[in-house]
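Visitor: just a sequence and a predicted model for now, questions to come.
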Amino acid sequence: MRVHLCAVGRLRAGPERELIDDYVTRFNRTGRALGLGPFALTEVEDRKGGGMEAEAALLSRAVPAGALTVVMDERGRQLTSPEFADQLAKWRDAGRQDVAFCIGGADGLAPAFRDSADFALSFGAMVWPHMLVRVMLAEQLYRAASILAGSPYHRE
């Protein structure tokens, strides 16, 4: 199952980029044998200032056709790392070819886009900087692959 991250905004060189690159490399390596990956990043930018609705249209076009759409939203479901791993495995085992995780811009996701998603995932009730959410998601994807592989990376 291919994993896509569709995000508003561009991530520049720096510590966040380095962390994401490291976790994505680890995820791709660990996930390959499990039928997870590769990981693909698509960044979109609304240069015309159309707000959440314009960003939602760009995100919609970035999501591959037929992909299961997961929005990152503080109102979404909060899962433990093992529960997240199980959810990824269920989607994979159900024959999903693609899953797309979507992160909105500074104002969040347009309500209609959020409501049309297949799943909403939250990293807690707090609002996190969008670039850190990317890092956290990349780490959790690697952790999920490690859990499914039985690796000692995740310790309960």
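Guide: Alright, I've got the coordinates.
Visitor: all contacts plus neighbour counts: C-alpha atoms, from now on.
Guide: Noted.
Visitor: nearest spatial neighbour of Ala120, skipping sequence neighbours?
Guide: Excluding the flanking residues, the one nearest Ala120 by C-alpha to C-alpha, 6 or more residues apart in numbering is Gly76, at 4.3 Å.
Visitor: next up, a second structure to put side by side with the first:
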Amino acid sequence: MAKLIALTPCAGLLPVSSGGVEVAEVVFDRLMSVSPFAGQERAVSAKLKEQVGAGLSKINRRSGLVTWFGHGTWIVAGDVALGGMAAVTDQSDAWAAVSISGARATDVLARLVPIDLGASGFKTNHVAKTMLGHMSVTITRVGPDAFEIIVMRSMARTLVHDLDVAMRGVAAR
């Protein structure tokens, strides 16, 4: 019988760098979606604070391990138990995450993303649901020159390709 080997979504694709910008894979041990039931937001937030150190973040924000994911849903980087207060689903194998960092990371993303990710308006822990090329992504600014991008696992290779092409274009300028 064949032995199966678990691979991360970007196995063999990353890291890549060009012009002082680097893209690396972000690997989460556990990634859970949390959608509080009606009227349970405060209770869920308090329980999350106990379990992972941060409650539900504001819309378009990240708070610790809890990232707003749109339409009453948050993604939590960690295992959670919210018995009866929220719909909780293990999403660990559903998403690919990468970090892009470097002094020109914003310039690279400007070639691919239709929104302004400049530091004056898109500050650390700000989150945007947007398009990167033709892919739906969630982008979080994690530092002055650093972002985290989450995309459906099936789009990992395309994400890495698009970022690599844009990095080489910015480096050539």
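Guide: Ah, there it is. Here the structure is a predicted model, which means the values were calculated and not measured.
Visitor: TM between them?
Guide: Both chains were compared after superposition, and using TM-score structural alignment, normalised by the length of structure 1 their TM-score is 0.31; 81 aligned residues with a C-alpha RMSD of 5.2 Å.
Visitor: so the residue nearest to Ala120 of structure 1 sits against Leu121, correct?
Guide: Yes - under the contact definition of C-alpha atoms under 8 Å, Gly76 of structure 1 touches Leu121, with a separation of 4.4 Å.
Visitor: please, where are all the helices along structure 1?
Guide: In structure 1, helices defined by DSSP state H lie at 15-31, 51-62, 81-93, 111-116, 130-149, listed in chain order.
Visitor: sorry, slip of the keys, the one I care about is structure 2.
Guide: Chain-ordered helices for structure 2, with DSSP H as the definition, fall at 41-52, 105-110, 156-172.
Visitor: just the ones you listed: most buried one?
Guide: Across the helices of structure 2, the average number of neighbours (mean count of other C-alpha atoms under 10 Å) peaks for helix 105-110, which reaches a mean of 21.
Visitor: helices or strands next to it in the packing?
Guide: The contact analysis (3 or more C-alpha pairs under 8 Å, 6 or more residues apart in numbering; DSSP states H and E) places helix 105-110 of structure 2 against helix 156-172.
Visitor: rerun at 10 Å
Guide: Secondary structure elements in contact with helix 105-110 of structure 2, counted by 3 or more C-alpha pairs under 10 Å, 6 or more residues apart in numbering; DSSP states H and E, are strand 21-26, strand 95-101, strand 146-152, helix 156-172.
Visitor: could you pull out the buried residues of the longest strand anywhere in structure 1?
Guide: Determined from DSSP state E, the single longest strand within structure 1 is strand 68-78. Neighbour counts using 16 or more other C-alpha atoms under 10 Å place 68-74, 76, 78 of strand 68-78 of structure 1 among the buried residues.
Visitor: identify each buried residue in stretch 24-32 of structure 1, please.
Guide: Residues 24-31 are the ones in stretch 24-32 of structure 1 that count as buried (16+ other C-alpha under 10 Å).
Visitor: what's the answer for stretch 134-152 of structure 1, then?
Guide: Of the residues in stretch 134-152 of structure 1, those buried (16+ other C-alpha under 10 Å) are 134-148.
Visitor: in TSV, list the buried residues of strand 68-78 of structure 1 along with distance to Cys6 of structure 1.
Guide: Output for the buried residues of strand 68-78 of structure 1, formatted as TSV (distance: C-alpha to C-alpha, whole Å):
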residue	distance to Cys6 of structure 1
Leu68	12
Thr69	10
Val70	10
Val71	10
Met72	10
Asp73	14
Glu74	17
Gly76	17
Gln78	20
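Visitor: what's the farthest-apart pair in those residues?
Guide: Using C-alpha to C-alpha, those reach their maximum pairwise distance at Leu68 and Glu74, which is 18.9 Å.
Visitor: now do the contacts for the spatially closest residue to Phe84 of structure 1 that is not a sequence neighbour.
Guide: The spatially closest residue to Phe84 of structure 1, leaving aside those adjacent along the chain, is Ala144, at 6.6 Å (C-alpha to C-alpha, 6+ apart). Residues counted as contacts of Ala144 of structure 1 (C-alpha atoms under 10 Å, 6 or more residues apart in numbering) are 27, 30-31, 81-89, 138, 150, 153-154.
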